[in-house]
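Q: What follows is a predicted structure for the sequence shown.
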Amino acid sequence: MEGVELVESNGTITTEEDAKKAGELFNRGDVDLLLIQSINADSGILVTILGQKVRKPILIWSTPEPTLHNTALVANSLCGAMIIAATLRRLGIKYKHLHGWPEDEKLREALNKSIRVLGCISVLKESKLGLVGYQSPGFHHVSFDEMLLRRTFGTSVQHIDLSEVYAEAGVLDKGELAREMSAIKREGMCKDVKEEDFEKSAAISISLRRLAEKYSIHAFAVKCFPEFVDIFKLAPCVAVGRTTDEGLMTACEGDMIGALTMLIEHYLTGKAVFFVDIIAMDKESNTGVVWHCGNAPICMAEDPGKVMLEQHSILGVESPRGLTREFACKTGPVTCARLSEREGGYRMYAIGGEAVKGDPSLRGTSMKIKFHQPVEKISEVLFRDGVENHFAVVYGDIRDELEEFSSWLGIDSVIL
């Protein structure tokens, strides 16, 4: 796999000394996971030494018995894998079992998936979220426990005052600002937009980019109102969308766990993620509509030639309304996810579906989804559990990955 470095033991591990040396080798290599092939049945001595020395997640790989007809056991690999699993459970070391021949496509898919998931968990420990401002007024439901986040995922938080964003935006080079404005204008057709809106949107885009570089930020949660509108005279939707386009996942309304959910999906897929509200569900068609003001990454547009750059559709006409990118999203399989902070922990919600052709006349950015599960069931679960209104949508079905992600971290998951 691309981006994966292998650290191999020096031959088959058959003695306690082999296990100790392999553990030292893996620790020097700073590995993120161990792949242990169970060649035959053995006691738990070797895996105990290796597991305790390295203390990393373990993938146990067993192979089918070559033959069960008119012969003694040749390998007994599956039994050996069960011994390893039972030993690791008692040691409190996380593991997963894989079974099959090397050429088995299902085995390869399962292995690749686990590597992606464990890679995501590993890189989250080195990631930093930027909280710009705090949650928007009244958004108590997206408040978060910073140390619970740090304890669970290893992810750190950088607090950035809105004044720092405004200050950075106010000292930009005119040439850089002009180039950013031109890039924004090329993204869509303009309607009722002032030059000032382009200038301020460009300034905030550059400001967020610079702050990400300054503080080594991997994702943002931005308090996008009321201060942006009241003080900076701009709704920052375009800037939020542009940072996401560039691989810097950015959530609205100061939703930090929403930003973390976006980052998880991004790490698992390498794709941009759409931060949304669920605004409609229809029982007859088993569809729902997810939407936000105008922050979607432009790579999701159904028709890039029909993207509109318009004034904000929600803010009143008497207010400075800023700039939004408005379009319906393209079709394809999608996953809607929400990591929800519960009492003393987290729960992962993942909903699968197919993005279908939506209504292009709906203001803002939107996606119509035909769900795999009945909308009545989805609605019942979300309201029963008091799940937050914000979800992160990415193209591709990664429900299995999110379920496995949760399992490795000891997080409950609800997969729909």
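A: Okay, I see it. Numbering: from 1, shown residues only.
Q: Going by C-alpha atoms from here, please, whenever you check contacts or count neighbours.
A: Will do.
Q: What's the separation between E103 and L59?
A: Per Cα to Cα, to the nearest Å, E103 is found 17 Å from L59.
Q: Counting neighbours, go ahead and name the busier of those two.
A: Each of E103 and L59 has its neighbours counted (other Cα atoms under 10 Å); L59 has more, 20 against 8.
Q: what sits against the more buried one?
A: Contacts for L59 (Cα atoms under 8 Å, 6 or more residues apart in numbering) come out as L33, L34, L35, I36, Y95, K96, H97, L98.
Q: can you pull out the strands in the stretch 301-416 of the chain?
A: With DSSP state E, counting those that start in this stretch as the criterion, the stretch 301-416 of the chain has strands at 308-310, 324-328, 332-342, 345-356, 365-371, 390-395, 412-415.
Q: any chance of those in a markdown table, plus distance to L162?
A: As requested, those are arranged in a markdown table below (distance: least, Cα to Cα, whole Å):
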| stretch | distance to L162 |
| --- | --- |
| strand 308-310 | 24 |
| strand 324-328 | 20 |
| strand 332-342 | 25 |
| strand 345-356 | 28 |
| strand 365-371 | 25 |
| strand 390-395 | 22 |
| strand 412-415 | 34 |
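Q: The structure to be compared is supplied as follows:
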Amino acid sequence: MKKSITIKLGVVPVKRGLYFTSLENALISKRRAFSSLAKIRGNVEIINLDSVIDNGIATGPEQIPVIEKYLKDNKVDAVFMLHCDFGLEEIVARVGKAVGKPLLLWGARDDAPDSESGVRIRDTQCGIFASSKVLQRYGVPFTYIENCHADDPVFIQGVEDFCRTAAVVKVFKSMRILEIGNRPRGFLSVMYNEEELLNKFGIEVVPLSMGYFYRHVKDIVAKSDNRLIELMNSLKGKMDCSSFGDEKLKIIAAMIVFIQDEMEKNYCNGVAIECWSSTQDLFGVLPCQVIGELTDMGYPAACEADVAGAVTSVMLQAADYNQQPSFFADLTIRHPENDNAELLWHCGPFPCSLKSADSKPALDAFGRGQWRLREGDITIARFDGVNGKYSLFIGEAKAINGPKTQGTYTWMEVDNWSKWERKFVEGPYIHHVSVIYGKYANILQEACKYIPELKADRI
């Protein structure tokens, strides 16, 4: 896989002044939280304030400029406002507004009042209510974890989910999509508005003509360098290529090498390819496994020049720090017997690493993969828009076994397919979806909170 995504989490412990409550108790709360933060899974780097303010705990508004500068200098991707007692909403709101990154709000569940004096030592939850109101007044979106102890599983899971949310937002707001060729004429459904993507979301599309693609792929084929040979051998090791032939396989490998280099050179997160019929006319092959291999390598790729589809795949892979591939599928037909199951299919572009253990992978004579995907929990998404309004469809399902078909495929089962079907027909969506193994719907829904003009459309 391509280098995974790392999130820098700036942790800002907050206390209500030096004398409102005990500093010692605030430090105890801070230590417990940081002890749990050390257990977080995923590519997360913790940035604390220990080197810039006393005890690493923010206690007064005069510290705000120092905290802002430190977090910005460290280029944090998200901020965690850790209430060590009631907290100080001015620090929470002003720092959150200035840094402008996803913001997490949490404070530990308080101990019981002293049995003899009745004194409470922190009133943390009370302060969370104050901070959340002021964040709304400042126009700062936020995520919160319910009031719990620092060693509760809900705290660890909440921080992990928030960091994955921050990864989706980070990638979305710096996204560049390589577009090779044009949409097939018959696919009016994959039209997109390039200017809107740039103005609304900062998503840049890097166009590359099919003629340029053809010339450079042919040059790579002619040179037959080590990368090409290694890639051909890798493909042969993964799947039966006997029906395809070495000359055609060399073209597929050259396409992969070229697109990977172009994506790196142009800082692109994803790619949309005019897979037919131009490539078949020019090269005599279909680039189905170009799409599959690139996605498997951490370069999310979409068929049929579907730029919105490529955007969706990049978001999905970011939810898992780009550590596993997605797959790009058609919603194709209903299961012949199961009313709540649907075929996820495409000609042959699914990553081979996702195949079922009992499926024997092969390339057909045109370069299309032939295998069934494994079973398990999956998340399905589609970024799309119409008339200037954009939303992200989000749903969770199970990949199941079902009737065999050609190409790459799996069947998915949902709770109520009729609701899904109506959503796709009436919403601004098409038959293309991006899919990833695992449950990431909550993360994608929360990410939309931090992306202006993108509505979460969860089923």
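A: Right, received. Where do you want to start? Just so it is clear, the structure is predicted and the values come from calculations on it, not from any experiment.
Q: just to revisit the earlier point, which among the contacts of L59 of the first structure gets closest to V117 of the first structure?
A: Nearest to V117 of the first structure out of those is L33 (Cα to Cα; 10.8 Å).
Q: just to revisit the earlier point, deepest-packed of the strands of the stretch 301-416 of the first structure, please.
A: Neighbour counts averaged per stretch over these are highest for strand 324-328, at a mean of 29; criterion: mean count of other Cα atoms under 10 Å.
Q: residues making contact with it?
A: Under the criterion Cα under 8 Å, 6+ apart, external residues in contact with strand 324-328 of the first structure comprise 188, 235-238, 293-296, 298, 301-302, 306-312, 357-360, 362-367.
Q: Buried among those residues? Make that a ChimeraX selection.
A: Selecting only the buried members of the contacts of strand 324-328 of the first structure in ChimeraX, with burial defined as 16 or more other Cα atoms under 10 Å, works like this:
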select :188,235,236,237,238,293,294,295,296,298,301,302,307,308,309,310,311,312,357,358,360,363,364,365,366,367
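Q: follow-up on the earlier one: out of the strands of the stretch 301-416 of the first structure, which gets nearest to D277 of the first structure?
A: Each of those was scored for nearness to D277 of the first structure using Cα to Cα, and the closest is strand 390-395 (5.0 Å).
Q: That closest one versus strand 365-371: what angle between them?
A: For strand 390-395 of the first structure against strand 365-371, the angle between stretch directions is 80 degrees (axes from the mean of the first three to the mean of the last three Cα atoms, to 10 degrees).
Q: how about the helices in the first structure?
A: Listed from the start of the chain, the first structure has helices (DSSP state H) covering 16-28, 45-54, 77-91, 105-124, 146-153, 162-169, 174-185, 195-215, 227-230, 237-245, 256-269, 375-384, 399-409.
Q: if we compare the ones you listed, which one ends up closest to E65 of the first structure?
A: Judging these by Cα to Cα, what sits closest to E65 of the first structure is helix 77-91, at 6.9 Å.
Q: which strands and helices sit next to that closest one?
A: Here helix 77-91 of the first structure touches strand 34-38, helix 45-54, strand 58-62, strand 95-99, going by 3 or more Cα pairs under 8 Å, 6 or more residues apart in numbering; DSSP states H and E.
Q: burial measure for H140 of the first structure, as a count.
A: Number of residues near H140 of the first structure (other Cα under 10 Å) recorded here: 10.
Q: Quick one: map it onto the second structure.
A: H140 of the first structure maps onto L188 in the second structure, with residues paired by TM-score structural alignment.
Q: do T243 of the first structure as well
A: For T243 of the first structure, the residue aligned by TM-score structural alignment is L294.
Q: surely that match meets F258?
A: No - look at L294 of the second structure against F258 with Cα atoms under 8 Å: they stay out of range, at 10.7 Å.
Q: Settle it for me: which of these two has more neighbours?
A: Of the pair L294 of the second structure and F258, L294 is the one with more neighbours under other Cα under 10 Å, namely 25 against 15.
Q: Looks like T48 of the first structure contacts R89 (just checking).
A: No - here T48 of the first structure does not reach R89: they are 10.6 Å apart, not a contact under Cα under 8 Å.
Q: Neighbour count for those two, which is higher?
A: Using other Cα under 10 Å, the more surrounded residue of T48 of the first structure and R89 is T48, with 18 against 11.
Q: and the more buried one, what is it in contact with?
A: The neighbours of T48 of the first structure, taking Cα under 8 Å, 6+ apart as the test, are T87, L88, L91.
Q: any idea how far the counterpart of the second one in the second structure is from I145 of the second structure?
A: The one in question is L88 of the first structure. Aligned against the second structure by TM-score structural alignment, L88 of the first structure finds its counterpart in L135. Applying Cα to Cα, the value for L135 of the second structure to I145 of the second structure is 15 Å.
Q: same thing with S243 of the second structure?
A: Noted for S243 of the second structure: a distance of 54 Å to I145 of the second structure, by Cα to Cα.
Q: what does L354 of the second structure give?
A: Plainly put, L354 of the second structure is 33 Å away from I145 of the second structure if you go by Cα to Cα.
Q: now for F393 of the second structure: what does it line up with in the first structure?
A: By TM-score structural alignment, F393 of the second structure lines up with Y349 in the first structure.
Q: Its match contacts A337, doesn't it?
A: Yes - the pair formed by Y349 of the first structure and A337 meets the contact definition of Cα under 8 Å, at 5.4 Å.
Q: nearest spatial neighbour of A318 of the second structure, skipping sequence neighbours?
A: Counting by Cα to Cα, 6 or more residues apart in numbering, V168 is the residue found nearest to A318 of the second structure once chain neighbours are left out, at 5.0 Å.
Q: Check S77 of the first structure too.
A: Counting by Cα to Cα, 6+ apart, S77 of the first structure lies nearest to N40, which is 4.2 Å off, once chain neighbours are set aside.
Q: What about the one you found, how many residues nearby?
A: Residues contacting N40 of the first structure under the criterion other Cα under 10 Å number 17.
Q: for R150 of the first structure, same thing?
A: R150 of the first structure: 15 surrounding residues under other Cα under 10 Å.
Q: Map it across to the second structure for me.
A: For R150 of the first structure, the aligned residue in the second structure is L198 (criterion: TM-score structural alignment).
Q: give me every residue that touches that match.
A: Under the criterion of Cα under 8 Å, 6+ apart, the neighbours of L198 of the second structure are E204.
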